[in-house]
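Asker: Quick check, what structure comes out for this input:
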Amino acid sequence: MNRPAVFFDRDGVLNEDIGYLHERTKFRWTPGAREAVKAVNDVGYLAFVVTNQSGVARGLYEEADVRDLHAWMAEELAAVGAHVDAFEYCPHHPEATVEPYRRSCMCRKPGPGMITNLMNRFQVDPVRSFLIGDRLTDVEAATRAGIRGYLFEGPDLQQFIRSRLSRTG
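Answerer: Below is the predicted model:
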C-alpha cells in the first residue's frame, strides 16, 4: 500500500541556512521544525529529508560529517517523539574541486533523483505527497518528480505544514 510523504529540504527549512552547515554546534532548528516533523509522523505520512550538500564536492567537509549531522538530527527529533524515515543528500557539483564529486547528476536538485529514489524505495503515493523547500530549485525538483512543491519562507514550519496537511487529507 502506497503511503503519502512529506519531503523536507534541510537548510532553510528544517534549520537556519548559514551556508555549508556540517557541525551540530552551528545547527539551529527553524521555529516549529521539530513539531512539523512530528505532525507529519502523527498523521501517518512518511517524513524524508532531501538536501544538496555541495560542501562535500567543494572539499569543505566529508560525507561522514553529513551523515553524523543527520544522525544527531534524528536524536534531537526522537527527543520530541518525531522521526525522519530517511535522509538523502547529494554530494555532487558540476564544478567540484574534489574530483570524484565533479559531475552533473539527477540527484542534485533541481533534479528529481533523491525524491524519485525515495518514492520507489518506500512506495510513496505521489498524489498526496509534497515537498517543502526554500528555493525554486526545490519546487522544480518536486514538480519533476511528479509531486507538489511548496516554497517555505517562514516564520513557523509547524503552522506551514499543518495548513498543507489539512489540504491533502
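Asker: going forward, measure contacts and count neighbours with C-alpha atoms only.
Answerer: Fine.
Asker: Strands along the chain, start to end?
Answerer: Across the chain, reading from the start of the chain, the strands by DSSP state E fall at 5-8, 46-52, 86-90, 130-133, 148-151.
Asker: Just name whatever secondary elements the first one is in contact with.
Answerer: Looking back up the chat, that one is strand 5-8. Strand 5-8 makes packing contacts with strand 46-52, strand 130-133 when contacts are defined by 3 or more C-alpha pairs under 8 Å, 6 or more residues apart in numbering; DSSP states H and E.
Asker: mind checking which of the strands of the chain is nearest residue 103?
Answerer: For the strands of the chain, proximity to residue 103 was assessed by C-alpha to C-alpha; strand 86-90 is nearest, at 10.9 Å.
Asker: Pull the residues that contact the closest one.
Answerer: Contact partners of strand 86-90, identified using C-alpha atoms under 8 Å, 6 or more residues apart in numbering, comprise 47, 48, 49, 50, 51, 52, 53, 54, 70, 107, 108, 114.
Asker: how about 7 Å then?
Answerer: Contacts with strand 86-90, where a contact means C-alpha atoms under 7 Å, 6 or more residues apart in numbering, come from 48, 49, 50, 51, 52, 53, 107, 108, 114.
Asker: got the angle between the longest helix along the chain and strand 86-90?
Answerer: If each helix of the chain is counted by residues according to DSSP state H, the longest one is helix 63-78. Using axes from the mean of the first three to the mean of the last three C-alpha atoms, to 10 degrees, the direction of helix 63-78 lies 150 degrees away from that of strand 86-90.
Asker: compare with the first, here's sequence two:
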Amino acid sequence: MLKKALFLDRDGVLNIDTGYLYEPKDWRFMPGIFEVLRWFKERDFLLLLVTNQSGIHRGYYTMSDFIEVSLFMQRELKRELGFGLDQIYFCPHTPKEECSCRKPLSGMILQGIKEFDLSASDSWLLGDKSSDIKAAKGAGIGHSVLLSALEEEGEKPTFRVDSLSCLSQILQNHS
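Answerer: The predicted structure follows:
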C-alpha cells in the first residue's frame, strides 16, 4: 500500500508569516499547528514541508540562515510533539528564474511523491495561498486546505478555513 503525506507550506501555515523569516529568534508557531500535525502523524501521514524561499536568491538571507532556522524549527517541533517534519523541500529561486520547483508549479510536491512512493490522491496539502492549492492540484493531491479568510481566485481547495482550530474541527469529523 502506498504511503500518504501532509504537504505543508511554511510561512503563514507552520509559522506566523513575518516576511523573509530567517532568524530563530523571530520564529513563532501558528496557533493550532501542533494539533493539526499530531492528527496527521497519528494517522501515519508523512509530514513534508514545501516552501518557496526566494529570500535566498534575493540576497535577504543565506542558505546557512535558512538551514539554521529549519534546524531550530525541527528541534522545537520535537520538543513539543516528540517528532519533527519528515522532509523539508524548498525553492530558493525568484519568480523570474522560472524553475519547476517554485510554487505554483508542483516540482517540490512531485519530488516528495517520488522519493517516498506516495499516493497523491490520499495525500493532503495545507497552504495559505492560491499558489499552494494550484501546486497541489498539479501534482494530483487529493485534498487541499486553504488557510485564509479571504476569497481568492484560482484553484478551489477541498476546504477553506480561517484558522487552524477550524481545521482541527473538520479533521475530527473527517476521521
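Asker: what's the TM-score here?
Answerer: Both chains were compared after superposition, and using TM-score structural alignment, normalised by the length of structure 1 their TM-score is 0.88; 161 aligned residues with a C-alpha RMSD of 1.7 Å.
Asker: returning to what we had before: and the contacts of strand 86-90 of structure 1, which is closest to residue 29 of structure 1?
Answerer: Distance to residue 29 of structure 1 across these (C-alpha to C-alpha) is lowest for residue 49, with 13.9 Å.
Asker: Pull the contacting residues for that closest one.
Answerer: Applying C-alpha under 7 Å, 6+ apart, the residues contacting residue 49 of structure 1 are 7, 8, 9, 10, 86, 87, 88.
Asker: try 10 Å
Answerer: By C-alpha atoms under 10 Å, 6 or more residues apart in numbering, residue 49 of structure 1 lies in contact with 6-10, 14, 70, 84-89, 114-115, 118, 131-132.
Asker: for residue 157 of structure 1, same thing?
Answerer: When contacts are counted by C-alpha under 10 Å, 6+ apart, residue 157 of structure 1 touches 13, 14, 30, 31, 32, 33, 34, 35, 36, 37, 132, 163.
Asker: burial measure for the residue mapped onto residue 62 of structure 2 from structure 1, as a count.
Answerer: Taking TM-score structural alignment as the alignment basis, one finds that residue 62 of structure 2 is matched in structure 1 by residue 62. Number of residues near residue 62 of structure 1 (other C-alpha atoms under 10 Å) recorded here: 16.
Asker: From residue 23 of structure 2, how far out is the one residue sitting closest to the centre of structure 2?
Answerer: With distances taken as C-alpha atoms, centre = their mean, residue 8 lies nearest the centre of structure 2, 1.7 Å away. When C-alpha to C-alpha, to the nearest Å is the yardstick, residue 8 of structure 2 and residue 23 of structure 2 sit 20 Å from each other.
Asker: With residue 143 of structure 2 instead?
Answerer: Applying C-alpha to C-alpha to residue 143 of structure 2 and residue 23 of structure 2 gives a distance of 32 Å.
Asker: what span of structure 1 lines up against stretch 100-119 of structure 2?
Answerer: Applying TM-score structural alignment, one finds that stretch 100-119 of structure 2 aligns to the residue range 106-125 of structure 1.
Asker: Give the buried residues for that stretch.
Answerer: By neighbour count, with 16 or more other C-alpha atoms under 10 Å as the criterion, the buried positions of stretch 106-125 of structure 1 are 107-116, 118-119, 122, 124-125.
Asker: can you tell me the distance between the two ends of that stretch?
Answerer: As for stretch 106-125 of structure 1, its first-to-last residue distance stands at 21 Å under the measure C-alpha to C-alpha.
Asker: Give me the distance from it to the chain's centre.
Answerer: Relative to its parent chain, stretch 106-125 of structure 1 has a centroid offset of 11 Å by C-alpha atoms, centre = their mean, to the nearest Å.
Asker: Tell me if I'm right that residue 85 of structure 1 and residue 47 touch.
Answerer: Yes. Shown here, residue 85 of structure 1 and residue 47 form a contact pair, counting by C-alpha atoms under 10 Å, at 5.4 Å.
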